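> what's the 3D shape of this:
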Amino acid sequence: MEPLAGKVALVTGGSRGIGAAIVRTLARDGADVALTYLRAEHRADRVVRDVTAHGRRGLAIAADSADPDAVTAAVERTAAEFGRLDILVNNAGVFPYGSIEETSVRELDHTLAVHVRGVYLTIRAAVPHMADGGRVISIGSCFVERVPYPGVALYAMSKSALVGLTRGLARDLGGRGITVNVVHPGSTDTEMNPADGETADTERGYIALGRYAEPAEIAATVSHLAGPGGRYISGTSITVDGGFAA
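Modelled structure (predicted):
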């Protein structure tokens, strides 16, 4: 049985890492999936081929999540080509690192543009296309729950904004049965933060389970929220961090 059969999803930043795993998992579970990407067209096309291998429709859209017009256009194109939009996953992100003294105004503005403004505007564009019972899921960070080392204040601040947005929109959209949630991943084995990277041993030391997550483990929680099992979960944060914040 495919729990997402007949559904259409849009995943921002879906060409690699956690985003690509989410795209593949939603397609495996029956959804047609569009994804946005910034530069790596060949990676996005490869993920689309994986979607079609499941017998679903896939679509890759070049869109910078820091560009208000681009994120709105990505939503409109998804709805136009697939005829509907049921699931929105806000995954696109950047990872600024450094002290507050080292952080430029340009980096501050860009981080907030991607993690806060871009998410807000993508949801604003998507909601009119959603039937009652739609799903909005944003990807936050374990740093919202715990920040054990320096250099990530800007990142943690920008991801923390998603918690307030999620709670507020759960109230705004609850009357239509649209659920709104945020998933906070912990250290996950991706190109951005590989399990064999320079800081990996240090990060594992903070994790109760002592290992990195696989991207598919984060995607499994997203798919659950998008499916029948998630219809009474709204306005909350779900942490998938192996006990990082324990």
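
> from now on I want contacts and neighbour counts done on CA atoms only, so please keep to that.
Will do.

> what sits closest to residue 223 if chain neighbours are left out?
residue 26 (6.0 Å; Cα to Cα, 6 or more residues apart in numbering).

> show me what the longest helix along the chain is packed against.
If you go by DSSP state H, the chain has its longest helix at helix 153-173. With contacts defined as 3 or more Cα pairs under 8 Å, 6 or more residues apart in numbering; DSSP states H and E, the packing partners of helix 153-173 are helix 105-112, strand 179-185, strand 236-240.

> to compare with the earlier structure, here is another sequence to fold:
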Amino acid sequence: MTAHWPWAVRLALATAFVPVYYWWCKRLLFTGARRWAHRFTKDRRYDRSEIGGVMELSAAAVSHVLAVAVLLWLTGLPLSAIHLDSLDPVLLVLGVLVGIGEMGIASFLCRLVIEASLHRPGRPGRPGRRGSRLPAAASAGTARLGGPRDVGGWIAMSRGGWLRHHFKTVEVLPLPLAVTVMAVQVGCEETVFRGVLFGYLGSAGLPATLAVSVVLFVLMQCFFMGSWRAAMFPMVGALVMGIAHGLLFWAVPALPPLIVAHVTFFLFAVL
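This is a model prediction of the structure:
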């Protein structure tokens, strides 16, 4: 429908889609999932948060499929334009390796951010700007304001927000089913941020299309996260993945290997 509109208008439409769907629509979905969770907690093996996490992720997966269908209708792109039919076994295996590599790079960058935060001047329990240490009481109070004081605290914080429903789903559902639900969700994200956006905005060239795709992909990760520290992990991962997948998709327009890479990345993150 809108494929022949001016590029600036298409950019505005694509940009508006991210907060409208990934923030507003999913906020309604998650609220509804939590309200329904208590109806399925008669089995005392799982509490409401665990059931709610499974329902949130399942609802998100289904809504992602519908969102892709709506986005294809709005943009007027044919299904062939997003290159979902590329099932070369070699590329799929390479997708696994790409996902492992992205996890390694993202983990390294996150560790750099954590170490920089823990060792910054004036950090509680470390020498301040004048070389003195804060009293224990003041240090504890500042720690609450300044965030985690060790790597374990950062990792614990990263398990909150929207990432929580991935961890809960893995805990509750059989692993094959949990992986299937996650694969549907992240597969749709690859379809949106690589397949659709590159097909819809690609006429502007690689730099502009890649920049828009990466910025929107990273922005989406901070939704429903309690703080920048909690959002740091998925945002850094999205930055690494967005750049790598964008360049790969531009060079070799094949979406399934990138979906495999995304799923592999997530499996290493939650298992």
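
> superposed, what's their TM-score?
After superposition, the two chains reach a TM-score of 0.32 (TM-score structural alignment, normalised by the length of the first structure), with 135 aligned residues with a Cα RMSD of 6.1 Å.

> if we can go back for a sec, residue 59 of the first structure: which of the helices and strands packed on helix 153-173 of the first structure is closest?
strand 179-185 (23.7 Å; Cα to Cα).

> check contacts around the closest residue to residue 183 of the second structure other than its chain neighbours.
Spatial nearest neighbour of residue 183 of the second structure, excluding adjacent residues (Cα to Cα, 6+ apart): residue 263 at 5.8 Å. Contact partners of residue 263 of the second structure, counting by Cα atoms under 8 Å, 6 or more residues apart in numbering, are 99, 182, 183, 186, 187.

> quickly find the element holding the third one.
Residue 183 of the second structure is part of helix 175-190, with elements assigned from DSSP states H and E.

> give the buried residues for that helix.
178, 179, 181, 182, 183, 184, 185, 186, 187, 188, 189, 190 (16 or more other Cα atoms under 10 Å).

> residues contacting the third one?
Spelled out, it's residue 181 of the second structure. Counting by Cα under 8 Å, 6+ apart, residue 181 of the second structure has contacts 57, 58, 61.

> now, those residues that are in helices?
Per DSSP H, helices hold the following members of the contacts of residue 181 of the second structure: 57, 58, 61.

> out of those, who's nearest residue 89 of the second structure?
Taking Cα to Cα as the measure, residue 89 of the second structure sits nearest to residue 61 out of those, at 25.2 Å.

> can I assume that closest one is in contact with residue 179?
No - between residue 61 of the second structure and residue 179 there is no contact, the gap being 11.5 Å when judged by Cα atoms under 8 Å.

> circling back: now do the longest helix of the first structure and helix 105-112, the angle between them.
Using axes from the mean of the first three to the mean of the last three Cα atoms, to 10 degrees, the direction of helix 153-173 of the first structure lies 40 degrees away from that of helix 105-112.

> in three-state terms, label residue 51 of the first structure for me.
Here residue 51 of the first structure is recorded as helix under DSSP: H, G, I helix; E, B strand; the rest coil.

> that older thread, pick the one among the buried residues of helix 175-190 of the second structure closest to residue 216 of the second structure.
Nearest to residue 216 of the second structure out of the buried residues of helix 175-190 of the second structure is residue 189 (Cα to Cα; 11.2 Å).

> show me the contacts for the closest one.
Contacts of residue 189 of the second structure (Cα under 8 Å, 6+ apart): residue 64.

> now do it against residue 210 of the second structure, distance only.
15 Å (Cα to Cα, to the nearest Å).

> burial measure for residue 60 of the first structure, as a count.
By other Cα atoms under 10 Å, 24 other residues sit near residue 60 of the first structure.

> that one: helix or strand, and which one exactly?
strand 58-62.

> need the longest helix for the second structure.
helix 89-118.

> take the buried residues of helix 175-190 of the second structure and write them to a markdown table, including distance to residue 234 of the second structure.
Output for the buried residues of helix 175-190 of the second structure, formatted as a markdown table (distance: Cα to Cα, whole Å):
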| residue | distance to residue 234 of the second structure |
| --- | --- |
| 178 | 19 |
| 179 | 18 |
| 181 | 19 |
| 182 | 15 |
| 183 | 16 |
| 184 | 18 |
| 185 | 15 |
| 186 | 13 |
| 187 | 16 |
| 188 | 17 |
| 189 | 14 |
| 190 | 15 |
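
> wait, isn't residue 154 of the second structure in contact with residue 231?
No - counting by Cα under 8 Å, residue 154 of the second structure does not reach residue 231; the two are 10.6 Å apart.

> tell me which of the two has more neighbours.
residue 231 (24 against 19).

> for the more buried one, give its distance to residue 206 of the second structure.
Distance from residue 231 of the second structure to residue 206 of the second structure, by Cα to Cα: 27 Å.

> can you check residue 212 of the second structure too?
According to Cα to Cα, residue 212 of the second structure stands 10 Å off from residue 206 of the second structure.

> what's the neighbour count on the residue nearest to residue 223 of the first structure?
Count around residue 26 of the first structure with other Cα under 10 Å applied: 32.

> so it sits against residue 225, correct?
No - in this structure, residue 26 of the first structure is not within contact of residue 225 by Cα under 8 Å, at 10.8 Å.

> touching, residue 108 of the first structure and residue 154? I think so.
Yes - contact criterion Cα under 8 Å: residue 108 of the first structure and residue 154 qualify, at 7.2 Å.

> more neighbours, these two?
More crowded of residue 108 of the first structure and residue 154, by other Cα under 10 Å: residue 154, with 20 against 15.

> how about the helices in the stretch 1-150 of the second structure?
Assigned by DSSP state H, counting those that start in this stretch, the stretch 1-150 of the second structure shows helices spanning 7-17, 26-37, 48-75, 89-118, 136-146.

> generate JSON lines for those helices, with distance to residue 217 of the second structure and mean neighbour count as supplementary columns.
What follows is the helices of the stretch 1-150 of the second structure, written out as JSON lines (distance: least, Cα to Cα, whole Å; neighbours: other Cα atoms under 10 Å):
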{"stretch": "helix 7-17", "distance to residue 217 of the second structure": "10", "mean neighbour count": "15"}
{"stretch": "helix 26-37", "distance to residue 217 of the second structure": "15", "mean neighbour count": "16"}
{"stretch": "helix 48-75", "distance to residue 217 of the second structure": "14", "mean neighbour count": "20"}
{"stretch": "helix 89-118", "distance to residue 217 of the second structure": "15", "mean neighbour count": "17"}
{"stretch": "helix 136-146", "distance to residue 217 of the second structure": "27", "mean neighbour count": "13"}
